[in-house]
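1. All I have is the shape, not the residue letters:
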């Protein structure tokens, strides 16, 4: 195997492609939320895990505040107090608003910022890109838990690769 010794930096993925990747995951998670009945979304759990609605609230508490924090440099408090009225449609409405917020804040992240060190929510130190990867990875993790719930409820989840 030959190694490339060229020291010229090449872009592996653009900021726009990373956003599209994340939004693909968000679109899939939205479809997973839709797959639940309202009752099961807010009440069903297995093995002491939280209902999926509570996991979704965590994802909402991270997404917009996290990106806003990256853009403004102002520390955001981690706040899961999101009023969804225990209604699936309200939770989806908040999900869609969060998607719009991410799209609005994203272009304000300068390419050189991705390697800056930040402390998300005043606690979690990393780079801008590693924080964004955490936001995405955390969503994938919780969506995996939701897939287990859906299977236990005899509901076919959306194909994970259709983002």
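-> Yep, that arrived. All values derive from a computational prediction rather than experimental measurement.
2. CA atoms for contacts and neighbours, from now on please.
-> Will do.
3. which residues sit against stretch 72-80?
-> For stretch 72-80, contacts defined as C-alpha atoms under 8 Å, 6 or more residues apart in numbering pick out 57-58, 60-62, 65-66, 69, 119-122.
4. Could you pull out the buried residues of that stretch?
-> Buried residues in stretch 72-80, defined by neighbour count with 16 or more other C-alpha atoms under 10 Å: 75-76.
5. next one: that stretch to chain centre, how far?
-> 16 Å (C-alpha atoms, centre = their mean, to the nearest Å).
6. likewise stretch 86-93?
-> Relative to its parent chain, stretch 86-93 has a centroid offset of 17 Å by C-alpha atoms, centre = their mean.
7. Second structure for comparison follows:
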């Protein structure tokens, strides 16, 4: 098994810079949630894609549970069935709470762990850093779908670079 030194891990980007990058994406995703009309947030879809609310449930089911699993070393269930997500206000509250939880768990993640091999959600093998990059990429992917939804509704979405 490969073990990287702290110097090797921080040679391109620090863990705090990676967290800031991710939180920038989360800030932008929050702006997209806010931009949706309530009804369309939960019901609108194009071409068989899920409504944005369903995508946000997925993102909430991945981010904090995924980092918590990495930190604690105990397998988490991927549970997208967030029944309490029934209004945009509730979604935004959960999003803000998960942002704080992410910061808390991240502070417990040592740099040396980033190259460890894990089995995310008991199913997906990769390194800690590749799993985190997947969590971020997945959010960006779903946010792109939300941009299409908003534009098709005649709503100008927030600038993609405004993180």
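-> Structure received. Keep in mind it's a predicted model, so treat the numbers as computed, not measured.
8. After superposing, what score do the chains get?
-> Overlay of the two chains. TM-score (TM-score structural alignment, normalised by the length of structure 1): 0.93; 156 aligned residues with a C-alpha RMSD of 1.1 Å.
9. quick revisit: narrow the contacts of stretch 72-80 of structure 1 to those in helices?
-> Those of the contacts of stretch 72-80 of structure 1 mapping onto helices are 57-58, 60-62, 65-66, 69, per DSSP state H.
10. what's the helix or strand for residue 159 of structure 2?
-> Using DSSP states H and E, residue 159 of structure 2 sits within no helix or strand.
11. ok, it - how many residues close by?
-> Applying other C-alpha atoms under 10 Å, we find 11 residues neighbouring residue 159 of structure 2.
12. do the one 3 residues further on as well
-> Neighbour count of residue 162 of structure 2, defined by other C-alpha under 10 Å: 10.
13. What's the ChimeraX line that selects buried ones from the contacts of stretch 72-80 of structure 1?
-> To isolate the buried ones among those in ChimeraX, judged by 16+ other C-alpha under 10 Å, type:
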select :57,58,60,61,62,65,66,69,119,120,121
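14. so which of the contacts of stretch 72-80 of structure 1 comes closest to residue 86 of structure 1?
-> residue 57 (11.1 Å; C-alpha to C-alpha).
15. what ranges do the strands span in structure 1?
-> When assigned using DSSP state E, the strands of structure 1 occupy the ranges 117-120, 124-127.
16. right, so these: which one is the most enclosed?
-> strand 117-120 (a mean of 20; mean count of other C-alpha atoms under 10 Å).
17. ok now that one, how far from the chain's centre?
-> Distance, centroid of strand 117-120 of structure 1 to centroid of chain: 17 Å (C-alpha atoms, centre = their mean).
18. just curious, which of the ones in helices among the contacts of stretch 72-80 of structure 1 is nearest to residue 28 of structure 1?
-> Ranked by distance to residue 28 of structure 1 (C-alpha to C-alpha), those are led by residue 60 at 14.7 Å.
19. coming back round to it: JSON lines for the contacts of stretch 72-80 of structure 1, including distance to residue 94 of structure 1?
-> Shown next, in JSON lines, are those (distance: C-alpha to C-alpha, whole Å):
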{"residue": "57", "distance to residue 94 of structure 1": "9"}
{"residue": "58", "distance to residue 94 of structure 1": "12"}
{"residue": "60", "distance to residue 94 of structure 1": "8"}
{"residue": "61", "distance to residue 94 of structure 1": "11"}
{"residue": "62", "distance to residue 94 of structure 1": "13"}
{"residue": "65", "distance to residue 94 of structure 1": "13"}
{"residue": "66", "distance to residue 94 of structure 1": "16"}
{"residue": "69", "distance to residue 94 of structure 1": "19"}
{"residue": "119", "distance to residue 94 of structure 1": "25"}
{"residue": "120", "distance to residue 94 of structure 1": "22"}
{"residue": "121", "distance to residue 94 of structure 1": "20"}
{"residue": "122", "distance to residue 94 of structure 1": "24"}
